[in-house]
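>>> Take a look and give me a structure for this.
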Amino acid sequence: MVGEKLRVLQMLPDMETGGVEQGTLEIGSYLVAHGHSSLVISRGGRMVADLEASGSRHITMPYIGEKSPRPLAHIPELRKLLQEVDVLHLRSRVPAWAGYLAWKSLPKNKRPLLVTTFHGVYSINAYSAVMTFGQRVIAVSRSIQDHILENYSIDPDRLVCIPRGADSSRFDSGRIFDEKRNLIRQGWGCEGDTPLILVPGRFSRIKAQDLVIRAMDGLGDLAWKLVFVGDPEENESYAEELGELAAPFGERIVFAGYRKDMPEVMAAADLVISPSRKPESFGRILAEAGMMGKVVLASAHGGSLDIVEDGETGFLFQSEDASDLAVKMRTLLENRELRKSMGEKGQVRISTHFTIESMCRSTLNLYEGALNFLEKQKDAETDT
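As a prediction, this is how the structure comes out:
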């Protein structure tokens, strides 16, 4: 099987925005670039155009991400598709159940390799257990791997940790001119050497943007500009709440909306914060910021523990502790050289351990290795 052209089908709820969606796009692009075929099923979204532009084929199934019995209506169509692919890669629980039941209903000799990816710390129940049903199960960080082993009955030989990564071809500080960086800073009213604090991420209480605003109460004596990047329409009520919290700070806090030019946005920042209340499964923002040579601050749990070397490439703070975050922000805001040295160390670490290339290569190796193993198993059973 190694060296042969593979046909890989990935399934997820939609292709709007987020880490799961971005990972799906990256794996699809990598497969196509290496001569394989990539097929993605979702109910659609803004990233479909990028997916198709990179060579993947997208099939829209309108109910596939819906939390209702309706995704099961897609099973007959899925049964036909599964007989045309070598790998079925399930990335989320609702489509995973439809995909798994379609896969299970096929004769064993017509089933593709079944791969599942644990992208988060799901609620522990029978519904979430479908993500352990893969013939190979991918954990996106060591914390997720530990979570699976602690809470589910799974053969460790089926489980592999493949960290997600940052795209070194996009997040390359050497390719971004100072003129572009300065234009972004000026557009946000960040003058001269004023430190720009960047908080990227979807608007959600889980992401804890409000915690950062509360932490700024104790930093009013310092120069800074705080910028939130994300689409407020994803959670309008929470966005309004953040706007009310930020109002006393006036123009010192900016809501920049959704941006596609994240490498340039990262280049404009002096430090990047990931304040999530719940453990991040990986922490792509931290990896991207690190690859750009930016010092990072993150809640001390989940995938952040893999990415951030506390006190070396950034700081970890206690989740939901605005005072702890403020203390560590003050240290960085007051010390430009410390920000620079930590950012440089982080850049080396991320470029060595957490790249898209390594994630995609490891995933393709997993596909090929598992297919070869299963093929040898079939041959052995036939001989006996």
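>>> Every contact and neighbour count from this point should use C-alpha atoms.
Fine.
>>> Please enumerate the strands of the stretch 151-300 of the chain.
Counting by DSSP state E, counting those that start in this stretch, the stretch 151-300 of the chain has strands at residues 159-161, 196-200, 225-229, 253-257, 271-274, 295-299.
>>> ok, which stretches of the protein are helices?
With helices called from DSSP state H, the chain shows them at 19-33, 48-53, 75-82, 93-104, 142-151, 178-187, 209-215, 236-246, 262-268, 284-291, 304-307, 322-333, 336-353, 356-383.
>>> one more to put side by side:
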Amino acid sequence: MSLSVLQVASSFASWGGTELHILNLSDQLRQRGYDVTIACRPGKWVEERAKQMGLKTASATVERQLDWRDYGRLRQIIRDHKIDIVHVHWSLDMVVPGFAALKEGVPVRILSRHMPYPFKSRFGTMLYSKVLFTRMVTVSNSVRNTLIKCGVAPDRVETIHHGTNVEAFAKTTVDAKTVRKELGIPDNHVAVGIVGRIAPEKGHTVLLEAAKILGDKYPLRYVIIGSGPDEQKIKDLAAEMGVADKFIFAGFRDDVNNAISAMDVVTVPSTWNEPCSAVVQQGMALSKPVVGTIAGGTPEMIVDGETGLLAPPSDAPALAEAIGRLAGDAFLRKSMGQAGYARVVEKFSLSVMTDKIEELYQREFDKARGSGAYQKALAS
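Predicted structure coming up:
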């Protein structure tokens, strides 16, 4: 049975991992025969990108959690498109779109939790988990455990990890040697990459400390791919610590897959509970060993000693030890990279994620269709 799905992105004004997740999921569902509409802000990145992809959009804006201006519009969208499933992805979209879906009698109302934080109050926990949404999805078991600890019943929430389009991501457009030359990585050096926003929680400072510990023990170049509020701070700190000559600041790149392909090791030294790091999956998709931290959802993806290595967060000596172990063993890098590729294909691909979400949609819809409330709504 073909179902009509509304993916809600009305609170997103720019681009990021969750926005890409919504677009990729919508595209996959459309290819499987679902009638998918994305509720999004007019003139913003999600709408523009959705139109480029040929996805249906409907204009709606929620700027604050209690911004009711487009409540009526959201209800009209649900009626116009005869929506069977409303899927919400962000905290600002939980209340107004949630009530719109509830008022219109949408049988399946899904809340995906992409961040590692608990709900702020007991009332909020009850409202989201028992009233507004029929099911909750978390992007890692770590996030699921956080919601259970704040009062969500275990049988109301399940984990579906983010998925990477492995085949598409692995199709690089510039060969690794060319990228290494462009970045200035010497041929005989091991390139250690860190990818993402340069901000305190991403662990760039810990990587600087690890580089200082390792010193000249191995021929290493550390490549920082990305930009962010702490970029100048990290550059200054690298100079103060005497490791600036070992670091290459590559800046923001649209072709992050080309950049990762030029690395020998990918590091994700996050100091916070990274919910489900896309970079971990991207490194694995390009057959790179990944060094991550024992925090958040990262240990659910990296098998320590098989697909990569894990270190405690903010532990520079442990991070240095892991990097050094890989820097000194090309065979280990290759074997871990191959194992990582096999693991991401089997467990964390975009198609695997979509399979699980599709199964969830069908299961919840079948359950709702058999309920007395749903039959009453159909008759009204």
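>>> would TSV of the strands of the stretch 151-300 of the first structure with distance to residue 12 of the first structure be doable?
Output for the strands of the stretch 151-300 of the first structure, formatted as TSV (distance: least, CA to CA, whole Å):
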stretch	distance to residue 12 of the first structure
strand 159-161	20
strand 196-200	23
strand 225-229	24
strand 253-257	25
strand 271-274	25
strand 295-299	27
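>>> Kindly compare burial across the ones you listed and name the winner.
Across these, the average number of neighbours (mean count of other CA atoms under 10 Å) peaks for strand 295-299, which reaches a mean of 28.
>>> Give the aligned range of it in the second structure.
Under TM-score structural alignment, strand 295-299 of the first structure corresponds to residues 289-293 of the second structure.
>>> Map residue 261 of the first structure onto the second structure.
Looks like residue 261 of the first structure aligns to residue 255 there (TM-score structural alignment).
>>> how near is the aligned partner of residue 188 of the first structure in the second structure to residue 236 of the second structure?
With TM-score structural alignment as the criterion, residue 188 of the first structure lines up with residue 183 in the second structure. Noted for residue 183 of the second structure: a distance of 20 Å to residue 236 of the second structure, by CA to CA, to the nearest Å.
>>> Residue 312 of the second structure now?
Residue 312 of the second structure is 25 Å from residue 236 of the second structure, by CA to CA.
>>> one step back: tell me which of the strands of the stretch 151-300 of the first structure sits nearest to residue 324 of the first structure.
Proximity to residue 324 of the first structure, assessed across those by CA to CA, is greatest for strand 295-299 (10.1 Å).
>>> how distant is that closest one from the center of its chain?
Its chain's C-alpha centre and that of strand 295-299 of the first structure lie 16 Å apart, by CA atoms, centre = their mean, to the nearest Å.
>>> do stretch 247-259 of the first structure as well
Relative to its parent chain, stretch 247-259 of the first structure has a centroid offset of 25 Å by CA atoms, centre = their mean.
>>> Now do the end-to-end distance for that stretch.
Using CA to CA, the two ends of stretch 247-259 of the first structure sit 22 Å apart.
>>> next one: stretch 140-160 of the first structure
Terminal residues of stretch 140-160 of the first structure lie 9 Å apart, using CA to CA.
>>> Would you mark the buried spots in it?
The neighbour-count check on stretch 140-160 of the first structure (16 or more other CA atoms under 10 Å) flags 140, 141, 142, 143, 144, 145, 147, 148, 159, 160 as buried.
>>> what's the answer for stretch 157-172 of the second structure, then?
For stretch 157-172 of the second structure, the neighbour count (16+ other CA under 10 Å) marks 157-166, 169-170, 172 as buried.
>>> Might one say that residue 61 of the first structure is in contact with residue 42?
Yes - counting by CA atoms under 8 Å, residue 61 of the first structure does reach residue 42; the two are 5.8 Å apart.
>>> the more surrounded of these two?
More crowded of residue 61 of the first structure and residue 42, by other CA atoms under 10 Å: residue 42, with 23 against 18.
>>> Among residue 183 and residue 236 of the second structure, which residue is more densely surrounded?
Neighbour tally, residue 183 of the second structure and residue 236, criterion other CA under 10 Å: the higher count belongs to residue 183, 15 against 12.
>>> Report the contact partners of the more buried one.
For residue 183 of the second structure, the contact set (CA atoms under 8 Å, 6 or more residues apart in numbering) comprises 248, 250.
>>> How about residue 334 of the second structure?
287, 288, 289.
>>> And for residue 288 of the second structure?
Counting by CA under 8 Å, 6+ apart, residue 288 of the second structure has contacts 261, 263, 264, 265, 266, 333, 334, 336, 337, 338, 340, 341.
>>> are any of those residues buried, and which?
261, 263, 264, 265, 266, 333, 334, 336, 337, 338, 340, 341.
>>> Export these as TSV, with columns for distance to residue 45 of the second structure.
Below are those laid out as TSV (distance: CA to CA, whole Å):
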residue	distance to residue 45 of the second structure
261	27
263	30
264	33
265	32
266	28
333	38
334	38
336	37
337	34
338	35
340	32
341	31
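>>> Can you tell me which of these is nearest residue 152 of the second structure?
Set against residue 152 of the second structure, the nearest of these by CA to CA is residue 340 (32.9 Å).
>>> what residue of the first structure matches up with the closest one?
In the first structure, the residue matched to residue 340 of the second structure (TM-score structural alignment) is residue 346.
>>> Need the nearest residue in space to its match, chain neighbours excluded.
In this structure, residue 346 of the first structure finds its nearest non-sequential neighbour in residue 313, 4.6 Å apart by CA to CA, 6 or more residues apart in numbering.
>>> What lines up with that neighbour in the second structure?
Here residue 313 of the first structure is matched to residue 307 in the second structure, going by TM-score structural alignment.
>>> what about its match, distance to residue 342 of the second structure?
9 Å.
>>> Look at the two and report which has more neighbours.
Legend: neighbour count by other CA under 10 Å for residue 307 of the second structure and residue 342, higher for residue 307 (28 against 16).
>>> what sits against the more buried one?
By CA under 8 Å, 6+ apart, the contact list for residue 307 of the second structure reads 284, 289, 290, 335, 336, 337, 338, 339, 340, 343.
>>> at 6 Å instead, please
By CA atoms under 6 Å, 6 or more residues apart in numbering, the contact list for residue 307 of the second structure reads 336, 339, 340.
>>> What of residue 212 of the second structure?
Listed by CA under 6 Å, 6+ apart, residue 212 of the second structure has no contact partners.
>>> Residues in contact with stretch 148-164 of the second structure: which ones?
So stretch 148-164 of the second structure is contacted by 135, 136, 137, 138, 139, 140, 141, 348, 349, 350, 353 (CA under 6 Å, 6+ apart).
>>> Any figure for the gap between the nearest residue to the third one once chain neighbours are set aside and residue 7 of the second structure?
In this structure, residue 137 of the second structure finds its nearest non-sequential neighbour in residue 112, 4.6 Å apart by CA to CA, 6+ apart. Plainly put, residue 112 of the second structure is 11 Å away from residue 7 of the second structure if you go by CA to CA.
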